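[1] pasting the sequence and the predicted model now:
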Amino acid sequence: MRVLLISLFSFLFLISCSSNDQELFEADIIVYGGTSSAITAAIQAKKMGKSVLVVSPDIHLGGLSSGGLGFTDTGNKAVIGGLAREFYHRVYLHYAQDSAWKWQTRDEYGNKGQGTPAIDGENRTMWIFEPHVAEQVFEDFVQEYGLEIHRNEWLDRVKGVQKAEGKITEIQTLSGKRYRGKVFIDATYEGDLMAAAGVNYTVGRESNAQYRETWNGVQVGVFQHNHYFYDSISAYRITGDPSSGLLPEISSEPPGQNGEGDHRLQAYNFRMALSRHPDNRVPFPRPENYDSTRYELLARVYAAGWDETFWKFDPIPNLKTDTNNHGPFSTDYIGKNYAYPEASYEERQAIIQAHEDYQKGLMYFLGNDARVPEKVREQMAQYGLAKDEFVDNGNWPHQIYVREARRMLGAYVMTEHDVLGAKDVPHSVGMGSYSLDSHNTQRFVTAGGFVQNEGDIGVHPKQPYSISYGTLLPKKEECTNLLVPVCVSSSHTAFGSIRMEPVFMILGQSAAAAAVLAIEQGIAVQDLAYEKLRKVLLEEKQVLEN
C-alpha cells in the first residue's frame, strides 16, 4: 500500500509539473500590451535575433491606431522613421490598390490630412486610413515576422509580478499563464506592468513650480483651441437660479488656482468611424438608458448660435470619418476619467461603459432632439456607424482614447523645456513634433454662475525635438530590466506632445533595440552605452535629431 501511495503521489506531482509547464512561457523579451508600440517593439526584437512574446490584454492589435484614430497626428512627418514610417508606407501600398476603394473613388476622396497631404506619393506614405486597414497592417506584421501573440491575457496587477535583485523575473496573468524573460517592455496606455513592478509614477498635472513650466497645472481662462464656452451660458437647471442645481455634466468642485497641480486628467473619448454611404451606414440607435436632459447644456450652446458641429468629422477613405471632439460640449466626457489609471479592471470597464453610454446618447441626441437645429439634424441623418468597422463590437471602437494615464518618474523627465527647445535633450531615441496638446480636464461653474471648461492647451514647438533614452527607463534602484515606451517619464505638458501614435511606434522600436543590446551585454538597461544604441537606431532608419 505504501508503494502504491508513493507511486500515486509521484504521478500526481508529474501531472502537476506538466500542467504548470504548459502554463509557463519563456522568451528573451516579454512585451506587455497590444498597442502600436507593442508591435513595433516585438518586430525590432525579432529583427535583432531575439525571442519575444507579446502578452496582450487586447484581442485587436494596434491600440488607437486601429481603434479609430485614422486622421493621424503627424506633426512634422520628416522625423517619423523606422518601423513607424514602414507602417504608413504599408498603408500607402494598400490604398494604391483599386480594390481598396469600395465606397468612393480615390479621386473623390481628395487628399486632406492633418497639416499634411493624406497621401504622400513622393515618399510613398499615407497618413490617413480606415481602422480595419491599420489592424490588417499590424496583423501582416505579425505573420511576416512570426510574432507570438498571447491575446486576452490580463496582468495580475496584485500578485502577478515577481522580482529578484531589482529585476522582474516573471509575470503572471489572470488566466494563470506565467511569462519569464530577461527584459520586459510595458507598452500599455495605462502602465500597469510598470506600476505592479514597483516603479514610481505620477497621475494628473504637476504644478508649474515643480519643473518651472508655464503650461502645466490648472489653466483657467486659457483658451488655445475651440473647446470652450464662447457665450455666457448658465450652469443651472433653471437659468440663473443656483437653487435649481447644476445641469448634468458640470462639476460642483472649484477649478483651483492657475498653475497649481491636481489629480485631474485630460478627457477621454472614442474616435468613432462614421460612414456617409447609405449601404455602409448603421443609424445611431437610441441607447437603452438614454436621457436627453444630460445634453441640455449642448442645446443651450446651439441656442446661443454655435454652429461648428461637424468641424472634426475628419475624412478618411471610403466616405468615412475619424470623428473627434470639437467645441464646448462634444464627445470628450470631461471629468469622468480621473479614477481610470488606478482603477481595477472591473472599475475601468464601468468607466469605459459610462463613456460609451454618454457618447452614443450624444449622437442620438444630435440626430433626433428638437432642440438641435434642423440643419444639424438633417446633416446628421447622412451619418451612421460604419458597418464594415469594428464588426465584432457593434461597429463601436474597441479602444477608448486613453490620452493620458500614469506617467513614469524615470531616469530623465521630459518637460515643456525639452519639447519647446529651451534645452538640449541627451541621448535621443526618436523625435516628436506635435504641439503641447491637452484636452479639457474639467467643466466648472464660474463666479458668475456660468459654465466653462478648463485644461485645453495647444502650444506649438518651433521645431521637432529629441526624446531622451532616459524617458524609457525606470530609476535603476527600482528596476533594471524594464523599459516603458508609452507611459514615458515626462510632465503632463510634455506628454501632451509625446503621446502621439507615430511617436509610440518609434519609442517601442527603440526600447526593443535597447533591450536586445542589454541582454547581449548582460547589463542593466540603464547601463547601456548610448553610442551602441544610437548606432543600431540609425541603422534602423530612426530619426534622432534635426
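    Structure's in. What do you need? Quick caveat: nothing in here was measured; it's all calculated off a predicted structure. Numbers count the residues shown, from 1 in each chain.

[2] only C-alpha atoms from now on, for both contacts and neighbour counts.
    OK.

[3] so which residues of the stretch 101-250 of the chain form helices?
    106-109, 131-145, 192-196, 208-211 (DSSP state H, counting those that start in this stretch).

[4] who does the third one touch, helix- and strand-wise?
    Meaning helix 192-196. On a contact count with 3 or more CA pairs under 8 Å, 6 or more residues apart in numbering; DSSP states H and E, helix 192-196 meets strand 178-186.

[5] for the strand it packs on, buried residues please.
    178, 179, 180, 181, 182, 183, 184, 185, 186 (16 or more other CA atoms under 10 Å).

[6] check stretch 189-198 too.
    189, 190, 191, 192, 193, 194, 195, 196, 197.

[7] how about stretch 336-350?
    336, 337, 338, 339, 340, 341, 342, 348.

[8] and the comparison structure, right after this:
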Amino acid sequence: MPKSFYLFSFGILLFCFSCQTKNPNSIESDLIIYGGTSAAITAAVQAKKMGKSVIVVSPDIHLGGLSAGGLGFTDTGDKSVIGGLAREFYHRIYMHYQSEDSWKWQKKDEYGNVGQGTPAIDGNARTMWIFEPHAAEKVFEDFVSEYEIQVYRDEWLDRGKGVQLENGKIIAITTLSGKTFNGKMFIDATYEGDLMAAAGVSYHVGRESNETYGETWNGVQFGVFQHRHYFYEPISPYLIPGDPSSGLLPEISDAQLAENGTGDNKVQAYNFRMCLSQHPDNRLPFPKPEGYDPARYELLARVFETGWDETFDKFDPIPNLKTDTNNHGPFSTDYIGKNYDYPEATYEERKAIIKEHENYQKGLMYFLANDPKVPEKVRNEMNKWGLAKDEFTDNGNWPHQIYVREARRLIGDYVMTEHDVLGAKQVPQPIGMGSYALDSHNIQRIVTAEGFVQNEGDIGVKPKEPYSISYGTIIPKKQECENLLVAVCVSSSHTAFGSIRMEPVFMILGQSAATAAALAIDADLAVQDLPYEKLQERLKTDGQVMVLEERL
C-alpha cells in the first residue's frame, strides 16, 4: 500500500474520534463540592477566586442550607471573628436591606433592629445579621451567577457504589441520576456527611463518653439545666396522672437513663426554623396536618396548667413583620428523640423522618392556635401569626430545609473538643474561628426515678473568648483519603461541635477548605501534606480571621 493511503486512513480515524460526542453524563472539574449548604457556596466562590474550575453537586434545589431555610436570626457569638466570604455574605444582606424595595410589609425605621448581642443592622461595619429566607437565598444565587459557578441541583450521591477510589484518592463520584463527576479534589459540604461516609473515612455518630476526650459536658447530662428547655414543675408522664399502668403520654420515651457522662448513639433534636408573618396580608392560617391528633400535645397542655407563659419567647423578629421561630421551653418545636436514625438512614428513610417532623411541628402550631386546652390569651396571640405567604412558595410556605443540628462527625488526625473551645489548650494550625457556646438541644425526654417527665441533653456553656479552629478538623487521616476535605461535619466531639455548628462558621470553613484544595492542586500534594504556612498566608490575604489578634 502506498504511504499516502496510510496517511489518509489515519486522518479519517482521527476525524472520527474528534467527531465522537463526549459522554454528557461524565463531567470533569478541578474541584467537586457535594452539598448545597452555605459552606458549599462559599467554597465554590473561593475556588473560582483562586482560578480553579469547580462544580457544585447539590442534592438540594434551593441553595444556602439553613441560612436560606429559615435560620435568619443568626447565631453569631462574637461577630468580630467572622471574616472573609462569610462577612461578605452578611455585607450583601446589609446592602439588600438598604433598598426601600426590600421593605414591603414594614417600614425600615419601624424595624426593631434586635440581634444577638449587637444590633441586627451594623451600619459601621456595613453588615446585617438578621434577614428573611428569600433574601439569603438571593445572595447565594447572586454568588453563583456572578462567579459563573456550575451547579447541578437535585443530584443525590449514590451512597452504595457512587464513590470511586484509587490509591487513597477519590477519582469520581456518581449520583443516582447516573452522572459521574471527576475531580482532583473533593469537598463534603453536607449536613449529613454522606460523601465522607461513602468514601470510607472514620466518623462518629452520637455523644462520646466524657472519658473519651477527658471532657465534662459530653455524654448524658441529666439534671443540667443551662437553658429554659426543661420542665420547671413536676408533671406526670402518664395518660392518667400518677398511674403508670395507664401508659405514657405521646412524645415521652420509656428508655432507661444512663449515668451522666455516658456516651450513646443519640443526636440532639431537630426542628424547622419557621418563618412566620404577623402582617394580615402576608400570613396564612396554620394548616391542620394529615392525621392530626390533639392528644399528641397533651403534655404541653399540662405544662400550660402549671402557669408556664413563655410560648412566644423565641419568636425572634426579622424584617417585614416576620419571625425566625425556634424551639423554646419544655415542649416545643424540637421533636425530641425522633431523629436518632437520621444520620445513617437511607434517603427514603430520611424523607419519612423529615415528614414526621413536619407533621409534628405543623400539628403543634395548629394545636396552639385552636385547641381549648391552650390558654385563651395564647390562642389569641398565636392567631395573629401564620406562615409567610412570600416565603418557601414552592413548598407550601414551609421551610425546605430541616435543621440538622448534628449528624455524622469526621474523626481526623485532630479532634476539636471542649478543651479547645473553652480555651484550655492552644489550637494548632488555625483556619478560622468560632465563638458560640457549647450548645446542644435536648436529646431525650424520659421518666425520672421520682415518676415525673423531664428532658435531658440540653447544655449551653459559653467560652471566655473566641477560639481558633484547626485545619486538622476538616481533613481525614492521610491513610484514609488524600483529596477530601469536610467543611461541615468536622472532626470534633459532640460538645465542641455544639459550638462549631453555626452557619457563619460553616461559611468560614467552606472558604478555608476550598483554599486548601486549590493550593494542594497547585502543589500536587495530599491535603494532609500541604504546608500550613502557605494556607495561612492565603487565608490572611482573603480576610479570614484565625486568631484573636486578627479580629475585625
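    Cool, got the structure. None of these values were measured; they are calculated from a predicted model.

[9] TM between them?
    Remark: TM-score between the superposed chains equals 0.97 [TM-score structural alignment, normalised by the length of the first structure]; 532 aligned residues with a CA RMSD of 1.1 Å.

[10] picking up where we left off before, just name the most buried of the helices of the stretch 101-250 of the first structure.
    Comparing the helices of the stretch 101-250 of the first structure by mean neighbour count (mean count of other CA atoms under 10 Å), helix 192-196 ranks first with a mean of 22.

[11] matching residues in the second structure for that one?
    The aligned range for helix 192-196 of the first structure in the second structure is 194-198, by TM-score structural alignment.

[12] tabulate the helices of the stretch 101-250 of the first structure in JSON lines, adding columns for distance to residue 380 of the first structure.
    Shown next, in JSON lines, are the helices of the stretch 101-250 of the first structure (distance: least, CA to CA, whole Å):
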{"stretch": "helix 106-109", "distance to residue 380 of the first structure": "20"}
{"stretch": "helix 131-145", "distance to residue 380 of the first structure": "21"}
{"stretch": "helix 192-196", "distance to residue 380 of the first structure": "39"}
{"stretch": "helix 208-211", "distance to residue 380 of the first structure": "42"}
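
[13] tell me, how many residues neighbour the residue mapped onto residue 118 of the first structure from the second structure?
    Under the alignment (TM-score structural alignment), residue 118 of the first structure pairs with residue 120 in the second structure. Burial of residue 120 of the second structure is recorded as 23 neighbouring residues (other CA atoms under 10 Å).

[14] one more: residue 146 of the first structure?
    With other CA under 10 Å as criterion, residue 146 of the first structure counts 13.

[15] quick one, what contacts the aligned partner of it in the second structure?
    Aligned by TM-score structural alignment, residue 146 of the first structure pairs with residue 148 of the second structure. Residue 148 of the second structure makes contact with no residue, according to CA atoms under 8 Å, 6 or more residues apart in numbering.

[16] any idea how far residue 273 of the first structure is from residue 92 of the first structure?
    Noted for residue 92 of the first structure: a distance of 19 Å to residue 273 of the first structure, by CA to CA, to the nearest Å.

[17] redo the buried residues of strand 178-186 of the first structure as a markdown table? Include distance to residue 395 of the first structure.
    Output for the buried residues of strand 178-186 of the first structure, formatted as a markdown table (distance: CA to CA, whole Å):
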| residue | distance to residue 395 of the first structure |
| --- | --- |
| 178 | 33 |
| 179 | 33 |
| 180 | 37 |
| 181 | 37 |
| 182 | 39 |
| 183 | 37 |
| 184 | 34 |
| 185 | 31 |
| 186 | 29 |
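
[18] list just the nearest of these to residue 299 of the first structure.
    residue 186 (42.8 Å; CA to CA).

[19] what residues are up against the closest one?
    31, 32, 33, 38, 192, 193, 194, 482, 483, 484, 485, 486.

[20] among the residues you listed, which ones are in strands?
    31, 32, 482, 483 (DSSP state E).

[21] from residue 196 of the second structure, how far out is the alignment partner in the second structure of the first one?
    Which is residue 31 of the first structure. Residue pairing (TM-score structural alignment): residue 31 of the first structure is matched to residue 33 of the second structure. Counting by CA to CA, the separation of residue 33 of the second structure from residue 196 of the second structure is 12 Å.

[22] what about the longest helix in the first structure?
    helix 345-368 (DSSP state H).

[23] what's the mean distance for that helix versus the second structure?
    Compared with the second structure after fitting, helix 345-368 of the first structure deviates on average by 0.1 Å (mean CA distance after the TM-score superposition for the first structure).

[24] so which bit of the second structure is that helix matched to?
    Going by TM-score structural alignment: helix 345-368 of the first structure matches residues 347-370.

[25] same check, this time on stretch 247-259 of the first structure
    Taking TM-score structural alignment, stretch 247-259 of the first structure hits residues 249-261 over in the second structure.

[26] any idea how far the matching stretch is from the middle of the chain?
    Centroid separation for stretch 249-261 of the second structure versus its chain: 26 Å, with CA atoms, centre = their mean, to the nearest Å.

[27] can you list the buried residues in the helix or strand harbouring residue 299 of the second structure?
    Per DSSP states H and E: residue 299 of the second structure is located in helix 298-305. Going by neighbour count (16+ other CA under 10 Å), the buried part of helix 298-305 of the second structure is 298, 299, 300, 301, 302, 303, 304.

[28] let's have the residues you listed in a markdown table, adding distance to residue 504 of the second structure.
    Formatted as a markdown table, the buried residues of helix 298-305 of the second structure follow (distance: CA to CA, whole Å):
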| residue | distance to residue 504 of the second structure |
| --- | --- |
| 298 | 37 |
| 299 | 35 |
| 300 | 33 |
| 301 | 37 |
| 302 | 38 |
| 303 | 35 |
| 304 | 36 |
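
[29] ok, which pair from the residues you listed is furthest apart?
    298 and 304 (9.9 Å).

[30] and the buried residues of stretch 189-198 of the first structure, which is closest to residue 319 of the first structure?
    residue 189 (29.6 Å).

[31] okay then, goodbye and thanks.
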